[in-house]
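Asks: Any chance you could fold what I've pasted below:
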Amino acid sequence: MKTTIAKVGQFVDQEVTIGAWLAGKRSSGKIAFLQLRDGTGFIQGVVVKAEVGDDIFQQAKNVTQESSLYVTGVVRAEERAPSGFELTVTKVEVLHVAVDYPITPKEHGTEFLMDHRHLWLRSKRQHAVMKIRNEIIRATYEFFNDNDFVKVDPPILTGSAPEGTSELFATKYFDEDAYLSQSGQLYMEAAAMALGRVFSFGPTFRAEKSKTRRHLIEFWMIEPEMAFVEFEENLEIQEQFVSYIVQSVLKNCALELKTLGRDTSKLENIKAPFPRITYDDAITFLQEKGFGDISWGDDFGAPHETAIAEHYDKPVFITKYPTSLKPFYMQPDESREEVVLCADLIAPEGYGEIIGGSQRIHDDHLLKQRIEEHKLSQDAYQWYLDLRKYGSVPHSGFGLGLERTVAWISGVEHVRETIPFPRLLNRLYP
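Replies: Predicted structure coming up:
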């Protein structure tokens, strides 16, 4: 019976065949232990010389790291094994012998591992991170589908920028200027006016020359937009969504979290509602905590966000930032027009902002005024103004950065480990 490592539990005490790679091995006299992986998981194969004969035993003992194999054996329940099972090997068929595999069990530097990212992905740690990333993606689709959102795909090549062009990659679109998208938001607003509640899930690009552990040049964003949804309801949907994906990972990726050494008690508490703090209160809090150099009107950096987040055991919303700090499309607070109806969601444990969202301006005159104030081309944004001209309604949305969210939930230090092939300031290879 041919199967996968993830499904061996269905075949206890039965003989199965698994197509696998050798992740590692060790031998002790007349027993060889093969650490096998097949993409679905990891399992130990035990080869006993007295049971398989000298030929198979020598073959198993001599096979090299990352060689590909068909391994046949009997599935045994083994409570000491991470997966709960191991394989008593009866046959080994070598498909391809790997010679001098570069990533050995010894310590390797970050740059070496990044140069070999195409191979580093095979490691148990990277496998666990990618499985958690996949579960977050699966749960995202499930959450939005269950809540009657429609998936819409905005363009990646755009003729204008939602937040200005200073951090965009420019290119030529035949005889016009074009940019790689930094957000699908404006297009999602158009989709929301047609379909009510929508979400996109795709790559975005920021030409920001940053080297911090939170930044990538190319990353993936989940961007819902919702017609007839105002500020408070927008926050409620965000906290429900984040709670849902965290609990889904806890439920479906227990082995991966254990592999990464993640303290799951910190995740078990992540359930809505989340605390809220205004920008004003955040400034006061930071000043009281010794950040004497910050004052009203300043933006928050990583140390500020971390200090605020450490005060809570759940993600925390920082709401109602000054208008001057935020993009042109955000709805001002009617009772206080120097701030906008926006919020950043800051993850615990120093992982920073994972969501930015706001209620959007729905008045065409105010939006036109904001476009002028930001010195943007009215012609380029005419289609966006049309949304306020023909049946405008209050509406809201947000964007969640997938890689920062994966880093926080999985507990890894740097976002470079949360995407299969990271694009960093000085890295375009492999």
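
Asks: from here on, contacts and neighbour counts on C-alpha atoms
Replies: Fine.

Asks: Now do residue 92 against residue 18, distance only.
Replies: 10 Å (Cα to Cα, to the nearest Å).

Asks: Now the second one, please; I'll put the structures next to each other:
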Amino acid sequence: MKTTINQVSKYLDQEVTIGAWLANKRSSGKIAFLQLRDGTGFIQGVIAKADVPEEIFTTAKSLTQESSLYVTGTIVKDTRSPFGYEMQVKKIEVIHEAKDYPITPKEHGTEFLMDHRHLWLRSKKQHAIMKIRNQIIQATYQFFAKEGFMKIDPPILTGSAAEGTTELFHTQYFEEEAYLSQSGQLYMEAAAMALGKVFSFGPTFRAEKSKTRRHLIEFWMIEPEMAFTTHEESLEVQEQYVQYIVESVLQNCQLELNTLGRSVEKLEKIKAPFPRITYDKAIELLREKGFNDIKWGEDFGAPHETAIAESFEKPVFITHYPKDIKAFYMKPDPERDDVVLCADLIAPEGYGEIIGGSARIDDLSLMEQRYIEHNLAGDAYKWYLELRKYGSVPHAGFGLGLERTVAWICGVEHVRETIPFPRLLNRLYP
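Replies: Predicted coordinates:
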């Protein structure tokens, strides 16, 4: 019976064949331990010299790291293994012998590992991160389907920018100039006016010359948009969504969290509702923590967000930012026109902002005024203005950055490990 590692529990005390790679091995004179992986998981294969023909044991001892194999043996329980099972190997068929595999069990530098990202993905830690990323993606589709959202795909090539063109990649679109999208939000607003509740899930690009552990040049965003929805209602969707994906990982990825050494107790505390503080209160909190030079009207950087997060065990919403440091489309607070109805969700443990959202301006005259203030006049934004001209309604939305969220849930330090092939300021290879 041919199977995969993640299915071996169905074949207890039965003989099966698995196509696998040799991740590592150790051996003594009479027994060899093979660490096998097949993409679905990792299992130890044990081969005793006394139980197999001599040529099989000789083959096992001579196997090289990352050689590909068909391994046949009996599945047994193993309480010492985090996986819970091992294989008593009876037969090995070598498919391809790998020679001089560059990533050995010793320590390697980050640049070396990034140069070999195509191979580094095979390691147990990177495998665990990708499994958790995949679970978050699955949970995202499940949550928004459950809540009645429709998946919509905005364009990646655009003729305009959601928040200005200074950090965009320019490209030539035949006779016109175009940009790689930094957000699908404007198009999602149009979709919401047609379909009610929608979300997108796709790649976005920022030509931001940043080298911090929180930044990628290419990353994935989940961007829901909701018609007939207030800012407060949007915040409730956000916290329910984050709680849902954390719970999904806790339910389905215990082995991977253990592999990463992630504190499950901290994740179990992520339950809605989340605490909320205004930008004004955040300024006060920062000054209490020694950031005496922070002035009202300045945006928060990574040290500020980390300091604020230290006061909470759950993600925290910072609401009502000054209008002048936020995007043109954000709706002013009706009781105070120098701040907008927006919120950033700051993850615990120093992982920074994972969600940015707001109520959107729905008044045509106010949006026309914003166009003038932000020099957005012209045909490129005409269609967006028309959303306020033909049946405008209150609406709100947000964007969650997948890689920062994966980094936080996994407890890994740098977002470069949370995407299969990261694009960084000085990295376009592999």
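
Asks: Give me the TM-score for this pair.
Replies: Aligned and superposed, the two chains score 1.00 in TM-score terms (TM-score structural alignment, normalised by the length of structure 1); 430 aligned residues with a Cα RMSD of 0.5 Å.

Asks: just to revisit the earlier point, mutual contacts of residue 92 and residue 18 of structure 1, please.
Replies: By Cα atoms under 8 Å, 6 or more residues apart in numbering, residue 92 of structure 1 and residue 18 have these common neighbours: 70, 71, 72.

Asks: Do a quick rundown of the helices in structure 1.
Replies: Using DSSP state H, the helices found in structure 1 span residues 49-52, 54-62, 110-115, 117-120, 124-146, 185-195, 231-252, 254-259, 265-268, 279-288, 302-309, 364-373, 382-389, 402-410.

Asks: what's the most buried one of those helices?
Replies: helix 402-410 (a mean of 25; mean count of other Cα atoms under 10 Å).

Asks: Where in structure 2 does that one align, residue-wise?
Replies: Aligned by TM-score structural alignment, helix 402-410 of structure 1 falls on residues 402-410 of structure 2.

Asks: The matching stretch vs structure 1, mean deviation?
Replies: On superposition with structure 1, the average gap between stretch 402-410 of structure 2 and its aligned counterparts reaches 0.1 Å (mean Cα distance after the TM-score superposition for structure 1).

Asks: hmm, who's touching that stretch?
Replies: 129, 132-133, 136, 214, 219-222, 246, 257, 260, 262, 267, 347-349, 351-354, 413-415, 417-419.

Asks: ok, back up a step: could the helices of structure 1 go into TSV alongside distance to residue 12 of structure 1?
Replies: Shown next, in TSV, are these (distance: least, Cα to Cα, whole Å):
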stretch	distance to residue 12 of structure 1
helix 49-52	19
helix 54-62	23
helix 110-115	37
helix 117-120	31
helix 124-146	24
helix 185-195	49
helix 231-252	21
helix 254-259	19
helix 265-268	32
helix 279-288	56
helix 302-309	46
helix 364-373	65
helix 382-389	60
helix 402-410	30
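
Asks: Kindly state which of those helices is positioned closest to residue 341 of structure 1.
Replies: Among those, helix 231-252 comes nearest to residue 341 of structure 1, with 6.3 Å by Cα to Cα.

Asks: Report the inter-axis angle for the closest one versus helix 402-410.
Replies: Angle, helix 231-252 of structure 1 to helix 402-410, by axes from the mean of the first three to the mean of the last three Cα atoms, to 10 degrees: 50 degrees.

Asks: who's in contact with helix 231-252 of structure 1?
Replies: With contacts defined as Cα under 8 Å, 6+ apart, helix 231-252 of structure 1 is touched by 132, 135-136, 139-140, 143, 257, 264, 267-268, 270-274, 341-343, 358-359, 396-398, 409.

Asks: buried sites along the top strand by length along structure 1?
Replies: The residue-count maximum for a strand in structure 1 (DSSP state E) belongs to strand 15-28. By neighbour count with 16 or more other Cα atoms under 10 Å, strand 15-28 of structure 1 contains the buried residues 15, 16, 17, 18, 19, 20, 21, 22, 23, 24, 25.

Asks: quick one, what contacts the fourth one?
Replies: Under the criterion of Cα under 8 Å, 6+ apart, the neighbours of residue 18 of structure 1 are 2, 3, 4, 5, 38, 70, 71, 72.

Asks: Which of these sits closest to residue 78 of structure 1?
Replies: Nearest to residue 78 of structure 1 among the contacts of residue 18 of structure 1, with distances taken as Cα to Cα, is residue 5, at 13.9 Å.

Asks: So the closest one is in contact with residue 41, correct?
Replies: Yes: assessed by Cα atoms under 8 Å, residue 5 of structure 1 is found in contact with residue 41 at 5.6 Å.

Asks: between these two, which one's more packed in?
Replies: Remark: of residue 5 of structure 1 and residue 41, residue 5 carries more neighbours, 25 against 19, as counted by other Cα atoms under 10 Å.

Asks: follow-up on the earlier one: who wins on neighbours among the shared contacts of residue 92 and residue 18 of structure 1?
Replies: residue 71 (24 neighbours).

Asks: Contact partners for that one?
Replies: Contacts of residue 71 of structure 1 (Cα under 8 Å, 6+ apart): 17, 18, 19, 20, 89, 90, 91, 92, 93.

Asks: rewinding a little: could you dump the buried residues of strand 15-28 of structure 1 into a markdown table with distance to residue 430 of structure 1 added?
Replies: As requested, these are exported to a markdown table (distance: Cα to Cα, whole Å):
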| residue | distance to residue 430 of structure 1 |
| --- | --- |
| 15 | 39 |
| 16 | 36 |
| 17 | 33 |
| 18 | 30 |
| 19 | 26 |
| 20 | 24 |
| 21 | 22 |
| 22 | 23 |
| 23 | 22 |
| 24 | 24 |
| 25 | 28 |
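
Asks: and which of the residues you listed is nearest to residue 279 of structure 1?
Replies: Nearest to residue 279 of structure 1 out of these is residue 23 (Cα to Cα; 49.7 Å).

Asks: And the closest one, how far from residue 58 of structure 1?
Replies: 18 Å.

Asks: just residue 234 of structure 1 next, same as before
Replies: Here residue 234 of structure 1 is placed at a distance of 63 Å from residue 58 of structure 1 (Cα to Cα).

Asks: what do you get for residue 354 of structure 1?
Replies: 52 Å.

Asks: now do residue 198 of structure 1
Replies: Residue 198 of structure 1 is 58 Å from residue 58 of structure 1, by Cα to Cα.

Asks: Nearest residue to residue 120 of structure 2 in space, ignoring adjacent ones along the chain?
Replies: Nearest in space to residue 120 of structure 2, with sequence neighbours left out and distances taken as Cα to Cα, 6 or more residues apart in numbering, is residue 113 at 6.2 Å.
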